[in-house]
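**Student:** need a structure here:
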Amino acid sequence: MAGGTERAKSYMATGAYVGCIKILLTVYNFVFWITGIAVLVLGIWIVAGLQKYTELLDGYPSAATWAIIGTGAAIVIIASFACYCTFKGYGRLLYIYAAFLMVVFLAELAAGATFLVFKGQVQTSLKTGMNNTMNSYTDGSDNAMDKVQQSIKCCGINSYVDWYYTKYDKNTEKPNTVKVPKSCCVTSSNCSNTNLPLNLNQTSASIYVEGCHRKIVSGMEGNIAIIGSAVLGFSFLQLLGSVLACCLGKGINKAKYEQVA
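**Tutor:** All right, here's what the predicted structure looks like:
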C-alpha cells in the first residue's frame, strides 16, 4: 500500500515537472519563432539594404549571409512544429528538436564569428574591391561604384583623382586631367565630368570631391559588428531551448514509465 502511495506521489511530482517544463518550452518556442523572424529579416536586410556596399568588398562572406537567411526560415518552420510536439508530448520528436537546436546554434555561431572576424578586414577588403571595380568600369554598366557614389555623394576611393589611375581614364583628351563617371556629378545637368584638374583645390563644385572609402568603412564596420553580435546573441538562445526540450523529453518518458509501473 505504501509502495503504491509512493509511486502515486512520484507520478504526480513528475506530472507537475512535465507541466512546468511544457509551459517554459511553449514560451521558449514562441520566443524562438520571433527570433527566427528577426534572423530572417536581418539576412534579407543584409542582401537588400547593404548590397551596394557588399558588392565592393573583396572576399565578403556572402555564404554567411545566405546561411543567416536559411537559418531564419528554418527556425520559423521548426518552431511552429515544435509547439505541436510540446503540446502532444512526443518524447522522441523533442529529442530531435533539441538536436536541431544544436545545429542551429553551431550555424549561427559560425556565421556570427565570421562577420566579427571579417570586421577587422573591412578597410583592406573595401580598398581592394573598389580598385577592382573601378578598373573594370565602363559607361552604362550596372556598376556598384555608380550606386555608391550616387547614394552617399562621393567619388573615387580617397578622392575623385583616383579615377586618373584606372583604365576608365586612359582615353582622356587632355594630359594631366581626369575623367570621372557621371555618378560623381552633384547634379545631372550642366555637369563637367571630363578634363578635370588633378589639383583638388581647382575642382569645380559640379562633382563630389570626397572619396567613398572613409564614408563606407565608418558605416560598414558598425553594421558588420551589429550583425555579428546579433547573430551570436541569437545563437546562445538555442542552447536554452535544447536543454528545455531534452528535459521535457526525459520527463515525458519517465512519466510514461511510472504510469506503466
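
**Student:** contacts, neighbours, all on C-alpha from now
**Tutor:** Noted.

**Student:** how about the strands in the stretch 151-261 of the chain?
**Tutor:** For the stretch 151-261 of the chain, applying DSSP state E, counting those that start in this stretch gives strands covering 177-178, 196-197.

**Student:** which residues make contact with stretch 70-87 from outside it?
**Tutor:** 22, 25-26, 29-30, 32-41, 43, 93-94, 97, 104, 107-108 (Cα atoms under 8 Å, 6 or more residues apart in numbering).

**Student:** most tightly surrounded among the strands of the stretch 151-261 of the chain?
**Tutor:** Counting by mean count of other Cα atoms under 10 Å, strand 177-178 has the highest mean neighbour count of the strands of the stretch 151-261 of the chain, with a mean of 20.

**Student:** want to put them side by side, so please do this one too:
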Amino acid sequence: MAVEGGMKCVKFLVFIFNFIFWVCGVALVAIGIYAHLALNQALVAGSNSAASSPVAIMVVGIIIFFVSFFGCCGAWKESYCMVTTFAVLLSIIFLVEIAAAIAGYVFKDKVRSVLEEGLWDTMRKYGEDVPLTEAVDKLQEDFHCCGSNNYTDWATLERFRVNNTVPRSCCRVNTTNCNVNPTTSTIYVEGCQKGIEAWMKKNILIVAAVALGIAFFEILGIVFTCCLMKGIRSGYEVM
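**Tutor:** You can find the predicted model right below:
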C-alpha cells in the first residue's frame, strides 16, 4: 500500500528528519571523541564516573545513528512495522535524554569532586606507569598547569618533596633544572583542575546547543512519524 497526496509530503519529511538525526548522531560521536581525547589525560587515572561522560555521548550518538538509518528505511519502504518501531525507539531515546539532562543538573556539583579525585589519583601514580606519566605531562603542558589545585600539591608526594621538585612538564620553559626548587617565575602555579573546569564550561554550550537541536528534531520526527504510520495503516495509495 502506498501513500498519496499530503502523505507523500509527510513521508518525505520523515525521511529528511531521519537524515538530520543521522547527521546529529555523527555530530554526537565526534563531540564524544573530542571530549574524550581532550580530557583523557585527566581521566586516565581511573575515575570511571568521570570518564563515562564522553563515552556516554558517543554511545548516544551511535544509537541515534543506527535508529535514524532504520527510520529512513522504514519511511522509504513505507513499512508500518519499521516506522512504528522507529517511533517507539525515538520516543525512548527522547525520554532517556530528558532523564540524563535532569540527572546531570542534579549531580552537577559532584563533577568538581570527581575531577579532583581523578587528578589526585593520577598524580599519585605518576612515574609508576609510562603511558600514565606521559598523559599527565601532556595535560600540564596543554593546560599550562601544575598539580591539581596548584603546584604545591606535588610537594605532598614523597618522591618530589625530598628533592623539592615538580615534574618538568610544569616548567614555563623546559630547561635542564627548571623543575628544581620551583618558583612562580619558572613553573606554572595554577592547578589543572581550574583549567579543565574552564575548558568544560566553555565547551558545554556547544554540547547543550547540539542537544537542544536534536531534541527539537526528535519531537518533530515523532509527530511526523505518527502521521506517516496513520497514513500507511489507512492504506492510501502511493505515487
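
**Student:** And the TM-score between them?
**Tutor:** The pair, once superposed, lands on a TM-score of 0.81 when counted by TM-score structural alignment, normalised by the length of structure 2; 233 aligned residues with a Cα RMSD of 2.9 Å.

**Student:** got the contact list for the counterpart of Glu78 of structure 2 in structure 1?
**Tutor:** In structure 1, Glu78 of structure 2 lines up with Gly89, judged by TM-score structural alignment. Listed by Cα under 8 Å, 6+ apart, the contact set of Gly89 of structure 1 reads Gly249, Ile252.

**Student:** Check the gap between Val209 of structure 1 and Tyr165 of structure 1 for me.
**Tutor:** 16 Å (Cα to Cα, to the nearest Å).

**Student:** same question, Phe32 of structure 1
**Tutor:** Applying Cα to Cα to Phe32 of structure 1 and Tyr165 of structure 1 gives a distance of 52 Å.

**Student:** related to what we said a few turns ago, settle it for me: which of Val209 and Tyr165 of structure 1 has more neighbours?
**Tutor:** The residue with more neighbours, out of Val209 of structure 1 and Tyr165, is Val209; 22 against 13, by other Cα atoms under 10 Å.

**Student:** Tell me which residue of structure 2 lines up with the more buried one.
**Tutor:** By TM-score structural alignment, Val209 of structure 1 lines up with Val189 in structure 2.

**Student:** Could you count how many residues lie near the residue nearest to Leu43 of structure 2 when sequence neighbours are not counted?
**Tutor:** Distances taken as Cα to Cα, 6 or more residues apart in numbering place Ala51 nearest to Leu43 of structure 2, at 5.6 Å, with adjacent residues excluded. Neighbours of Ala51 of structure 2 under the rule other Cα under 10 Å: 21.

**Student:** what do you get for Lys119 of structure 1?
**Tutor:** Neighbour count of Lys119 of structure 1, defined by other Cα under 10 Å: 19.

**Student:** try Gln193 of structure 2
**Tutor:** Gln193 of structure 2: 23 surrounding residues under other Cα under 10 Å.

**Student:** ok, it - contacts?
**Tutor:** Leu115, Glu116, Leu119, Ser148, Asn149.

**Student:** Now which residue in structure 1 aligns to the last one?
**Tutor:** Matched across to structure 1, Asn149 of structure 2 falls on Asn158, judged by TM-score structural alignment.

**Student:** correct me, but its match touches Lys215?
**Tutor:** No - counting by Cα atoms under 8 Å, Asn158 of structure 1 stays clear of Lys215, with 9.8 Å between them.

**Student:** how near is Ile98 of structure 2 to Phe217 of structure 2?
**Tutor:** According to Cα to Cα, Ile98 of structure 2 stands 14 Å off from Phe217 of structure 2.

**Student:** out of the two, which sits in the busier spot?
**Tutor:** More crowded of Ile98 of structure 2 and Phe217, by other Cα under 10 Å: Phe217, with 16 against 13.

**Student:** Wasn't Asp58 of structure 1 part of a helix?
**Tutor:** No - looking at Asp58 of structure 1 with DSSP: H, G, I helix; E, B strand; the rest coil, it is coil, so not inside a helix.

**Student:** burial count for the closest residue to Asp169 of structure 1 other than its chain neighbours?
**Tutor:** Of all residues not flanking Asp169 of structure 1 in the chain, Lys179 sits nearest, at 5.6 Å (Cα to Cα, 6+ apart). Using other Cα under 10 Å, Lys179 of structure 1 has 25 neighbouring residues.

**Student:** you'd agree Lys179 of structure 1 is up against Thr166?
**Tutor:** No - taking contacts as Cα under 8 Å, Lys179 of structure 1 lies outside contact range of Thr166: 9.9 Å.

**Student:** And the helix or strand where Cys72 of structure 2 lies, what's buried?
**Tutor:** Assigned by DSSP states H and E, Cys72 of structure 2 belongs to helix 48-77. By 16 or more other Cα atoms under 10 Å, the buried positions in helix 48-77 of structure 2 come out as 50-51, 54-55, 57-65, 67-75.

**Student:** Stretch 227-239 of structure 2 now?
**Tutor:** Residues of stretch 227-239 of structure 2 classed as buried: Cys227, Leu228, Met229, Gly231, Ile232, Tyr236 (neighbour count, 16+ other Cα under 10 Å).

**Student:** Likewise for stretch 16-35 of structure 2?
**Tutor:** Residues of stretch 16-35 of structure 2 classed as buried: 17-29, 31-33, 35 (neighbour count, 16+ other Cα under 10 Å).

**Student:** Pull up the aligned stretch in structure 1 for it.
**Tutor:** Stretch 16-35 of structure 2 corresponds to residues 27-46 in structure 1, going by TM-score structural alignment.

**Student:** average gap between the matching stretch and structure 2?
**Tutor:** Compared with structure 2 after fitting, stretch 27-46 of structure 1 has a mean deviation of 1.6 Å; criterion: mean Cα distance after the TM-score superposition for structure 1.

**Student:** Contacts for that stretch, please.
**Tutor:** 65-66, 68-76, 79-80, 82-83, 227, 231, 234, 237-238, 241.

**Student:** same thing with stretch 156-165 of structure 2?
**Tutor:** Residues contacting stretch 156-165 of structure 2 (Cα under 8 Å, 6+ apart): Arg124, Trp154, Ala155, Val166, Asn179, Val180, Asn181, Pro182.

**Student:** what's the single longest helix in structure 2?
**Tutor:** helix 192-234 (DSSP state H).
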